[in-house]
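>>> Just a sequence and a predicted model for now, questions to come.
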Amino acid sequence: MAKPRIVVLISGSGSNLQALLDSPDLGGEIVLVASDTPDAGGLARAVDAGVPATSVRLADHPDRRTWEAALQDQVAAVRPDLVVLAGFMKILSGTFVSTWPTVNVHPSLLPAFAGAHAPADALEWGVKVSGVTVHYVDEEVDHGPIIAQRAVPVLDDDTVATLHGRIQQQEHILLPEVVAAICAGRVTRTGRRVTIAPA
């Protein structure tokens, strides 16, 4: 039986992509890495791993709708079973994210601190625990059903950089675990409730 086909969307250095590439038991095949940023470091990581890589830049299109259509065409061409947003910093429409199962990794315990500045927001709020969430993506920002979470303590001397660094360490563990569970058919979604069966 063929392995599930995975597309990973990135915007930056691609450390979560690297965690997926390095996973010995992902259970699926990464068939494309795409970025909205041509100089994203993650594209080089994909090439080094022998994975096709491409960029679809918003500035090269007349509007956001045509940019997304171009991105969707690139993704559709490789017939994915799963799309993973791994540090992808553009908002996608409901049309896009409903075409394939799409998951995202976010540096907070959602629904707390959605948006692009979660570690900074957590520090400003003074919380004692933050963490990482892997969730299905819907048409709202950081809103889709939660698949898995992992807590990360906030230390008294934390900066945004140190807190985010420790959160990323957990992202690199949790995201491959969730993707592997999805590829193995162990994830069940009923409305907003998501369960993961034991391996």
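Cool, the structure landed. Residues are numbered from 1 along each chain as shown.
>>> C-alpha from now on. contacts and neighbour counts both.
Noted.
>>> give the contact list for Tyr136.
Tyr136 is in contact with 101-104, 144-147, counting by Cα atoms under 8 Å, 6 or more residues apart in numbering.
>>> And for it, nearest residue in space, chain neighbours not counted?
Counting by Cα to Cα, 6 or more residues apart in numbering, Tyr136 lies nearest to Val103, which is 4.3 Å off, once chain neighbours are set aside.
>>> which other helices and strands contact whichever strand or helix holds that neighbour?
With elements taken from DSSP states H and E, the one containing Val103 is strand 102-106. Applying 3 or more Cα pairs under 8 Å, 6 or more residues apart in numbering; DSSP states H and E, one finds that strand 102-106 contacts strand 82-85, strand 129-136.
>>> Tell me the first helix or strand C-terminal of the shortest one.
Helices and strands here follow DSSP H and E; after strand 82-85, the next one along the chain is helix 94-97.
>>> alright, now check it against this:
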Amino acid sequence: MSSRELQRIVVLISGSGTNLQALIDAQGTPALPNARIVLVLSNRKAAYGIARAQSANPPIPTAYLALQPYLKSHPGATRADYDVEVARIVLGAQPDLVVLAGWMHVLGERFLDALGGTVLPEGVPTPPRAIPVINLHPALPGAFDGANAIERTYEAFQCGKVESGGAMVHRVIKEVDRGEPLVVRKVEIHPGEPLEGFEERLHRTEWEIIVEGARMVLEGVHSAQGN
């Protein structure tokens, strides 16, 4: 498969980019064959994931767009307008898959409508098909939606409210962390274990399932194309 035929992935990040690194290391291997990351977009200028992308071989193009600077430079703009601009950048890379890998901003309906090809930003051509969007979330389905899921899971375990933690890759819909789970993995919490120990083991699980989820969705895209 030539470089033009490789399936194209756009990754959205906000932080250190360890999950991004797992995808970088897997692209072009049996774990994530026939795929390449064509853009990494961050909403934080200092995110180390940008450096990871730029130091990859070959280097991966990067972009930066943060909500508050965008609103300040566009008087009268709204959060929804920001989401549209994110969609414009993402669609400009012509992705087959968008992966939210530690992206700390809840994307609204206008982003999802644009990726689905129903309501496109001005000047953006209609994608040939709806672009799937997946997210990595450090909790089991329906357990701890939203932010600080790791800490909330750990605290719930200490109180005897849950028996274990976990992580999942799911499809992104308008309800936060409620999309169809694609890959789910339990991560046990050991009695007396510090939060840092649980967190480290959970992150290692995340690195595995984000690759597995991306491969699963891309295989579905490939089949839908009739190839």
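That came through fine. None of these values were measured; they are calculated from a predicted model.
>>> Work out the TM-score between the chains.
TM-score for the superposed chains, counting by TM-score structural alignment, normalised by the length of structure 1: 0.89, backed by 188 aligned residues with a Cα RMSD of 1.7 Å.
>>> so the residue nearest to Tyr136 of structure 1 sits right up against Gly87, yeah?
No - Val103 of structure 1 lies out of contact with Gly87 (Cα atoms under 8 Å); the separation is 11.1 Å.
>>> more neighbours, the two?
Val103 (25 against 22; other Cα atoms under 10 Å).
>>> In structure 2, what sits opposite that one in the alignment?
Using TM-score structural alignment to pair residues, one finds that Val103 of structure 1 aligns to Ile134 in structure 2.
>>> Contacts only, for that match.
Ile134 of structure 2 is in contact with 97-100, 169-172, 214, counting by Cα under 8 Å, 6+ apart.
>>> Could you dump these into CSV with distance to Thr29 of structure 2 added?
Listed next are the contacts of Ile134 of structure 2 as CSV, based on distance: Cα to Cα, whole Å:
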residue, distance to Thr29 of structure 2
Leu97, 17
Val98, 19
Val99, 18
Leu100, 21
Val169, 20
His170, 22
Arg171, 23
Val172, 26
Ala214, 13
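>>> Go through those residues and name the one nearest Leu39 of structure 2.
Val98 (9.7 Å; Cα to Cα).
>>> And the closest one, how far from Gly213 of structure 2?
Distance of Val98 of structure 2 to Gly213 of structure 2, given as Cα to Cα, to the nearest Å: 11 Å.
>>> what's the span of stretch 181-188 of structure 1 from first residue to last?
End-to-end distance (Cα to Cα), stretch 181-188 of structure 1: 10 Å.
>>> meant to ask about stretch 82-101 of structure 2, not that
End-to-end span of stretch 82-101 of structure 2 (Cα to Cα): 19 Å.
>>> counterpart of that stretch in structure 1, which residues?
Using TM-score structural alignment, stretch 82-101 of structure 2 lines up with residues 67-86 of structure 1.
>>> Of the contacts of Tyr136 of structure 1, which are reproduced in structure 2?
Contacts conserved in structure 2 for those, using both residues aligned by TM-score structural alignment, their matches' Cα atoms under 8 Å: 101-104, 144-147.
>>> can you tell me which residues contact the residue nearest to Pro138 of structure 2 when sequence neighbours are not counted?
Of all residues not flanking Pro138 of structure 2 in the chain, Ala167 sits nearest, at 4.2 Å (Cα to Cα, 6+ apart). By Cα under 8 Å, 6+ apart, the residues touching Ala167 of structure 2 are 136-140, 184-187, 202, 205-206.
>>> which residues in structure 1 form strands?
5-10, 29-35, 53-55, 82-85, 102-106, 129-136, 146-153, 187-190, 193-196 (DSSP state E).
>>> one step back: can you tell me which two in the kept ones among the contacts of Tyr136 of structure 1 are farthest apart?
Pro101 and Ile146 (13.3 Å).
>>> Between these two, tell me which one has more neighbours.
Neighbours were counted for Pro101 of structure 1 and for Ile146 using other Cα under 10 Å; Ile146 has more, 22 against 16.
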